[in-house]
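Trainee: Below is the sequence, then the predicted model.
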Amino acid sequence: MAPYESDHSTNAGEAEAEDVRAGRRKAARYVVPVAVMGVAAATIGLVPALADSGDPDLPKISAQQLIEKIAKSDVEQLSGTVKISTDLGLPDLGGLESSFASGAVQGGGSGGSSADPSSKLLELATGTHTLRVAADGPDKAKVSLLDSASEYSVIHNGTDLWGYDSKSNEVYHSTAPKSGTEKGQADVPATPQELADEALKAVDDTTSVTVDGTAQVAGRDAYKLLIKPKQSGTTVGAITIAVDSKTGLPLKFTLTPASGGAAVVDAGFTKVDFSKPAASTFDFTPPKGAKVTEGDDVKAPESSQKSEEDLSKGLEGLKTIGEGWNAIAEFDTGGKGGAGVPSGSSGNSDVDGFLNSLGDQVTGEFGSGTVFSTRLVNALITDDGKVYAGAVTKDALVKAANAAQ
C-alpha cells in the first residue's frame, strides 16, 4: 500500500509542529518494569521479532492524526507475548553476565542477588528472547523472561517490586517507584509503547514524519508511522512504529541504522489481549527455601559511593552539543580514565577487558581517548575522564571533543 501523505513535512507550520510535540508528550500511559540495556549509554537493541502478515485496507490518516491517536490511547490493561532479538553489533557476551553481576556486587549495585534486575540486563543485549507481559494500570505489571529450562520475572504490585530467578531460586525485593516519578533501574523502555514514546520525543523540525501504509501485527490491523532524521551524521536510519488502528497502542517498534543491514531495535507483540488480567497474575510470595535479598537495605561500599558521587557531580554539569538527531551529551566522570575507561568502572578485569575490546583509540586536539561503539550509540571517553555520547558517528564525537577545548 502506498504511503499516505504527512501533514508534518518540511513546510509544516510552527503551530502544527507544536501540536505534534504536545501530542507525543502525552503518549505514555503505563510503565512495564523490565531491565534491558546495551553497553553504551544504556542503549537497547531489539531485532525484528515477527513478520507482517498482510496490508489491511484502512481509512487514510495523516501523521499528525496518528500521533494524536497514540497520545489519546488509554490502554492500561493487557497481556501478551513480546519476542525480542538483539543486534547491537556487540561480540558474544559468553559468560560475562556473571562477571558484570560480580562487578555490580563489588560496587554494591546488586547486593549479591542473581534476581536483582540489574544483574539480568546483559541477557537481553544479544540473542533472541521471549517476554510474557501483563499490565493493569500504572501500579501492576509483570514481565517474565522465558528460557528453555528456567524463568526470570519482574513483578510490580503496588509499592512492591520483586525479581525472581527460578534457576537459582533467588528473590530480590525493593520498594517500587511511585507512579509519575522517574523510572527506576527495572523500568527501562522495553515494550513497543515505551519505545514509541521515547522516539516521539525526537519529533521536531529535524525530523520527517509520514504514515507509511499499513500492516497486521499479532492479528491486529495497524498503521505504520515512519520517522526519519533529516540530518546527516546520525547513526539512526529510520524508526517505524506499528500503531493499533482501534486502540492507538504501538504494537511494534523497529529502528534501522543509517549503516544499513538488520534492524538494531525492534520489539513486537506476537500475541496481545486487551482484557483485564487476573489479579493473581501480580501476586508473588517467595518460594520456600529461596534466598531473599532486600534491595532497600543494600549499601554500597565507600569506594563505590565516592565513584558515584564523582559521576553525579559530572552529570550536574551535563551539556548538550548540537541539536536533534545529532545531539551529543557531554559530561565529566570526575576522574582520569585508565586505557580509556573512566575511574569508577566495574573493577572486574573480565568486564573491563570486554569493554576495552569494544573501543578504538583516538587522538585529537582534545588529547587521547577511546570510542566505544555499537550500531546505534557511540561514546568517546577521554583519558582525562570526559565523556561525549550520542547516536552519532565516531568522527562527530571527535569533532565535538576538539571543539570543546
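Mentor: Right, received. Where do you want to start? A quick note: this is a predicted structure, and the numbers were derived from the prediction, not measured. Residues are numbered from 1 along each chain as shown.
Trainee: going forward, measure contacts between C-alpha atoms and count neighbours the same way
Mentor: OK.
Trainee: Quick check: Gly237 is in a strand.
Mentor: Yes - judged by DSSP: H, G, I helix; E, B strand; the rest coil, Gly237 forms part of a strand.
Trainee: ok, it touching Pro229?
Mentor: Yes - the pair Gly237 and Pro229 passes the contact test of C-alpha atoms under 8 Å, sitting 7.0 Å apart.
Trainee: What about the nearest residue to Glu68 once chain neighbours are set aside, how many residues nearby?
Mentor: Nearest non-adjacent residue to Glu68, counting by C-alpha to C-alpha, 6 or more residues apart in numbering: Gly23, 5.4 Å away. A count of nearby residues for Gly23, using other C-alpha atoms under 10 Å, gives 21.
Trainee: In addition, the following structure is provided for comparison:
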Amino acid sequence: MAPNDSADTNGTAPHGTARGVAGRRKAVRYIVPVAVAGVAAATIGLVPALASSGDPDLPEITAQELIEKIAASDTEQLSGTVKISTDLGIPSLGGLAGSFVPDGAGDKGGASADPQAKLTELASGTHTLRVAADGPDKQRVSVLDNASEYSIIHNGDQVWAYDSKSNAVYHAKEKAGKHTGRGEHPAPDGVPTTPKAFAEQALKAADGTTSVTVGGTAQVAGRDAYRLVLKPEQSGSTIGSITVAVDAKTGVPLKFTLQPSSGGKAAIDAGFTSVDFGKPAASSFSFTPPKGAEVTEADSAGSREKAAQAHQADGGLGALKGLNAKGEGVTVTGKGWSAIAEIKTPGAAGKPSKASGDVPAEAQQLLDSVGDKVTGTFGSGTVFKTRLVNALMTDDGRVYVGAVTKDALVKAADNAG
C-alpha cells in the first residue's frame, strides 16, 4: 500500500503534471507510475467519457487525462468507511494467516495483533473498515467486527496495532531517517485496504499490456466520479477487467472492482461507503496500550523496507519466495497480467514428491481430490484453482503460479522443460 514515488525519485513525472511536483510527493497522494501515465496512445482510450442516463453529467475526459488526474491528486487528509468484498473461490484464510508471515514481520510472527497476519483475513468474505489519514505521518485503519475491532495506527515513528478481541498489541518503531512512506495507512506491504491501494497495484501492471479507457461516470459515497476501465490485452489472464471510480474533484480512487475473465460476481469489490476530505481528529492517531494487554515488539523497519523494495521489483510475485525456506529457486517469466512464477520446491531437489513415493498416501489423495490432473511434455501434475490465482504442482516437485489460466500454466511448464 505504499504510494509509488517513482515519479519523483527518478526526476520525471507524467506529462501535464510536472509543475505540481516538487521533491517527494506527499505520501498520501494517489500516484501512478510514470510508465503507466506514459502508455502509448494505441493502448489508452482517447475518446472522452460520456455520462450514461442517470449518471452524473461531468465534463468530458480522456483516459490519459484521468490517469494524470489520479497522479496529480494532492489529497493529504481524509476519513471514511470502506467496504471490501472478496470472492476468490477459496476458504477463509484467517486461521492460516500466521503461517505466511514473511521474514521481518516481527519477532513473533504468530502474534494475534501482527498486521501481516491479521490483514490477510481480508482475502475472503466481506469486511468493513474505517480509515483516516492526516499527511504522511499519521494514518489509521480499523477492521470492524460484530463485537471487536482491529486497528493499526501510524503516528510519526510509531506504529501500533491492537486487537480488542484478544487484548493483544503489536508495536514497531521506525528508525530515524527511515520513514517507510507507506502512505495512506500503515498496512503491511502487499495487503491493500483502500480503493487507492488496489488501484495502485493494478495500474502497475498496465504498462504496454492493457487497454485503458473511460467507461462513463458514477456516484460513489455521494460523490461524482469517472470510471477508469482496464482490460488485459494479453491472452491467458484470469482477470477480465478492472474498474476504478475516480473522484471527479480530487482525483482520489473511490471504488475498485475486479471482474474475473470467467464471469460471475466481482472477485474484489472495494469502495468507500462514506468519505470526508476534512482534517481528522488528532485523537484518531493516538494510542496507549490498554491495561493488561500483551505487547509484542516488531523487528526494525529496515527489514520491512527491504521486503517492500523486493515486492515492487518483481510485481509482488517475490512474496512466493516464502514457500522456499531459503528464498531460492524462484523464477518469474512473462510480464504484466501474464507473469508466472516457477518455484522449485524441496521435491525438485530429491526430497519428498509424488514421483519419489515419499508423499503420504492420505496427503496425495487430498491433493488429487481438490485439483485437476493435467499432463504435458513436462510430465504430469495437478492444477489448484481459484477465481484469480491458479497453481500447477508437477509430480516431480515444481510449482507454477500466477493470475493465469490452467492452459497458460501447462504451457509455462512445457516451455521450462
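Mentor: Here it is on my side, so go on. On a predicted model such as this, the values are computed, not experimentally measured, just so you know.
Trainee: The residue nearest to Glu68 of structure 1 contacts Ile67, doesn't it?
Mentor: Yes - using C-alpha under 8 Å, Gly23 of structure 1 is in contact with Ile67, at 6.3 Å.
Trainee: Of Gly237 and Pro229 of structure 1, give the one with the bigger neighbour count.
Mentor: The neighbour count for Gly237 of structure 1 versus Pro229, taken as other C-alpha under 10 Å, is higher for Pro229 (24 against 18).
Trainee: So what does the more buried one match up with in structure 2?
Mentor: When structure 2 is aligned by TM-score structural alignment, Pro229 of structure 1 is paired with Pro232.
Trainee: distance of Ala63 of structure 1 from Tyr4 of structure 1?
Mentor: 8 Å (C-alpha to C-alpha, to the nearest Å).
Trainee: same question, Leu88 of structure 1
Mentor: Separation of Leu88 of structure 1 from Tyr4 of structure 1 (C-alpha to C-alpha) stands at 31 Å.
Trainee: So between those two, which is more surrounded?
Mentor: Comparing Leu88 of structure 1 with Tyr4 by other C-alpha under 10 Å, the one with more neighbours is Leu88, at 26 against 17.
Trainee: measure the more buried one to Thr159 of structure 1 for me?
Mentor: 34 Å.
Trainee: got the contact list for stretch 338-355 of structure 2?
Mentor: Stretch 338-355 of structure 2 is contacted from outside by 234-237, 317, 320-321, 323-324, 328-334, 356, 358-359, 364, 395-404, 409, 412, using C-alpha atoms under 8 Å, 6 or more residues apart in numbering.
Trainee: Buried among those? Need that as a selection in PyMOL.
Mentor: Only the buried entries of the contacts of stretch 338-355 of structure 2 go into this PyMOL selection, using 16 or more other C-alpha atoms under 10 Å:
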select buried, resi 236+237+317+320+321+323+330+332+395+396+397+398+399+400+401+402+403+404+409+412
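Trainee: Give me the subset of the contacts of stretch 338-355 of structure 2 lying in strands.
Mentor: Under the assignment DSSP state E, the contacts of stretch 338-355 of structure 2 contribute 330-333, 398-402 to strands.
Trainee: can you pull the contacts of the residue mapped onto Ser124 of structure 2 from structure 1?
Mentor: Taking TM-score structural alignment, Ser124 of structure 2 has Thr126 as its aligned residue in structure 1. The neighbourhood of Thr126 of structure 1, defined by C-alpha under 8 Å, 6+ apart, consists of 85-88, 90, 92-93.
Trainee: follow-up on the earlier one: anything in contact with each of Ala63 and Tyr4 of structure 1?
Mentor: 210-211.
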